[in-house]
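**Q** What follows is a predicted protein model with its sequence.
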Amino acid sequence: MNKIGFYAGSFDPFTRGHLSIVCEALCQFDRVIVAVGHNPAKKASFSVEERKKMISDSLRDLADSADYLELNGDQFSAAENRAMARFRKDNSVVSIIDYEDLTIDAALRAGAESLIRGERIIGDHDAEMQLSILNAHLLEARHRHLNTVIIPVPKESLTYVSSSCVKSLFEMGEYITAMRFVTPSVHNAMCRKYLRKDLPAQYFMQGDSQKTEYVYAYLAEAYGAPGRSYHNLSHVAYCLNYLGFLEKMHPGYFRDVNILKLALFFHDIVNGEENSEEKSADRLLYLAEGDSAEILQAANLIRATKHEDAVSPDSAEAKVMHDLDLLILADGRNYGHYAEQVFREYIPKCGRDAYAEGRRKFLKKLLKQKIFCHEFFEPLEEDARRNVKKELALW
């Protein structure tokens, strides 16, 4: 008889901590059911269907990462390696469902023999013990039995992470730090919800709310197009996060930081086409329905992200825009995932050999001159060059 484990939670959102519990459970059970509970007492940030998709996407992200370890530099635990080997061989070993009644009833109905509970080092033990005792009483009243299997979060870096912590990071605009705690697909999905507050509304029909909602939906759809592994809302969020930091460190430096924000939102709306930057600028001019000095300046900032040009941007704002778009190159923690995501985005369009040739050419061009233009980014130059050289050696 198959051993089935039932892992229930609100998963609002599904974090890397949750994912690590699923991997550990796959080493103990023949099949794991991840169950999203409807909890009327909690106001969820994401719908049940959105949360189920986050779980599915997280599993796919981890499996994809396992295929690109040379690029992303990830180090998988023994449990993650074993779990992903099982999942890639037969993805039915993980089922994703939702339920509205008591967890024990849903588990019994699904044929599970054990309830799976994740436990962090600090703060969870007493609550888990109380829940386990209560479940035992409820099961006794039903003349049924379920084991409770407590799985400690296996990675120290994830022991203090919770869904509420991740949401707080997004609410504060700390999108880069949030990348540590959710997989790329979940991060991108959360950006769609949380980036709306960062879009400068005043450039669309004098801040008309309906027009602004339309523009944001347009942006989200464009950046969410199939195949956009890297040039998506997570990339926009990454740039906005660091721009916010620069604004705090250098108050009054930017004449109008909202112009930079506007340019960041539109700079990759068209991607992978000839003259993508010019086309992205044209989309901004069209949607903003105006040719004010601010809109024209934002369009020019978008053109500053055409990194094929050897000419350095002229204005300080254009240099910052140029450097923000390349900032990921200096990020030792996230560079590997960037390299993987760019590869996954372009490989279906051109094939591996053509991609390798084009990528080598691009990376070598970066190294021929200074990567960053603005003095704010000078301390990051050596880190960026080191990361680029490391990737170049792979091609």
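**A** Sure, I can see it. Numbers count the residues shown, from 1 in each chain.

**Q** Every contact and neighbour count from this point should use C-alpha atoms.
**A** Noted.

**Q** which of the residues in the helix or strand containing residue 301 are buried?
**A** Per DSSP states H and E: residue 301 is located in helix 293-303. Residues 294, 295, 296, 297, 298, 299, 300, 301, 302, 303 are the ones in helix 293-303 that count as buried (16 or more other C-alpha atoms under 10 Å).

**Q** try stretch 280-287
**A** Buried, per 16+ other C-alpha under 10 Å, within stretch 280-287: 280, 281, 282, 283, 284, 285, 287.

**Q** residues contacting the third one?
**A** Applying C-alpha atoms under 8 Å, 6 or more residues apart in numbering, we find residue 282 in contact with residue 299.

**Q** Doesn't it belong to a strand?
**A** No: using DSSP: H, G, I helix; E, B strand; the rest coil, the assignment for residue 282 is helix, not a strand.

**Q** rewinding a little: pick the one among the buried residues of helix 293-303 closest to residue 214.
**A** Set against residue 214, the nearest of the buried residues of helix 293-303 by C-alpha to C-alpha is residue 295 (17.9 Å).

**Q** Go ahead and confirm that closest one touches residue 286.
**A** No: here residue 295 lies out of contact with residue 286, judged by C-alpha atoms under 8 Å, at a distance of 10.2 Å.

**Q** Check it against this one:
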Amino acid sequence: MKTSLNKRIAIFPGTFDPFTIGHMSLVERALNMLDEIVIAIGVNEAKSQYFSVDERVRMLEDLFRSNPRVKVLSYNCLTVDLARQCHAGFILRGIRSVNDFEYEKTIADVNRKISGVETLVLFTEPEHTHISSTIVRELLRYGRSVDEFLPDGLVLSR
């Protein structure tokens, strides 16, 4: 039996405003390699929010209620500090484009240098590369349906 100290745990950080089918695909694929994923909703006052942090936590807790290998929390610290608190050895990130790659590589290098925490990168499946929370929020603001961009079972709290 594995203890929490030798589990393969990853933090999956983001604002997830809202959580999309692209995010869901990354979680499902990563669970094939990891024992546990902590979906960590970052508190970022500089970003315009559609759903409050509490709403996002509740939506994702409901979505993953039947999967004990997925935890959900919010945080307001460096991701590597949260990783230490959660005994996570990895940070999970998704990449949709070359621009994402450049940004994520820089952050991964810094995180590894200051903490030893490795970043696991999964490339977004081609059918999801056009989906972003920013675009989904924009559609929501104008009253458009976003069901095709959200995972089955995710209930928006508005």
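**A** That came through, no problem. Computed from a predicted structure; not experimentally measured.

**Q** returning to what we had before: taking the buried residues of helix 293-303 of the first structure, tell me the two that lie furthest apart.
**A** Pairwise across the buried residues of helix 293-303 of the first structure, and taking C-alpha to C-alpha, the largest span is found between 294 and 303, at 14.5 Å.

**Q** now the buried residues of helix 293-303 of the first structure as TSV including distance to residue 384 of the first structure?
**A** As requested, those are arranged in TSV below (distance: C-alpha to C-alpha, whole Å):
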residue	distance to residue 384 of the first structure
294	31
295	31
296	31
297	28
298	26
299	27
300	25
301	22
302	22
303	22
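
**Q** Looking at these, which is nearest residue 89 of the first structure?
**A** residue 302 (44.0 Å).

**Q** per the alignment, that closest one corresponds to what in the second structure?
**A** In the second structure, no residue is paired with residue 302 of the first structure according to TM-score structural alignment.

**Q** and what of residue 124 of the first structure?
**A** In the second structure, residue 124 of the first structure lands on residue 100 (TM-score structural alignment).

**Q** try residue 37 of the first structure
**A** Using TM-score structural alignment, residue 37 of the first structure pairs with residue 42 in the second structure.

**Q** distance of that match from residue 24 of the second structure?
**A** 17 Å (C-alpha to C-alpha, to the nearest Å).

**Q** Residue 53 of the second structure now?
**A** The gap separating residue 53 of the second structure from residue 24 of the second structure is 18 Å, by C-alpha to C-alpha.

**Q** got it, and residue 109 of the second structure?
**A** Noted for residue 109 of the second structure: a distance of 25 Å to residue 24 of the second structure, by C-alpha to C-alpha.

**Q** Likewise for residue 137 of the second structure?
**A** Taken as C-alpha to C-alpha, the span from residue 137 of the second structure to residue 24 of the second structure is 17 Å.

**Q** One more: residue 47 of the second structure?
**A** If you go by C-alpha to C-alpha, the gap between residue 47 of the second structure and residue 24 of the second structure works out to 22 Å.

**Q** Between the two, which is the more surrounded one?
**A** Using other C-alpha atoms under 10 Å, the more surrounded residue of residue 47 of the second structure and residue 24 is residue 24, with 14 against 8.

**Q** wait, what's in contact with the more buried one?
**A** Counted by C-alpha under 8 Å, 6+ apart, residue 24 of the second structure has contacts residue 151.

**Q** same thing but at 10 Å, please
**A** With contact taken as C-alpha atoms under 10 Å, 6 or more residues apart in numbering, residue 24 of the second structure is in contact with 30, 150, 151, 152.
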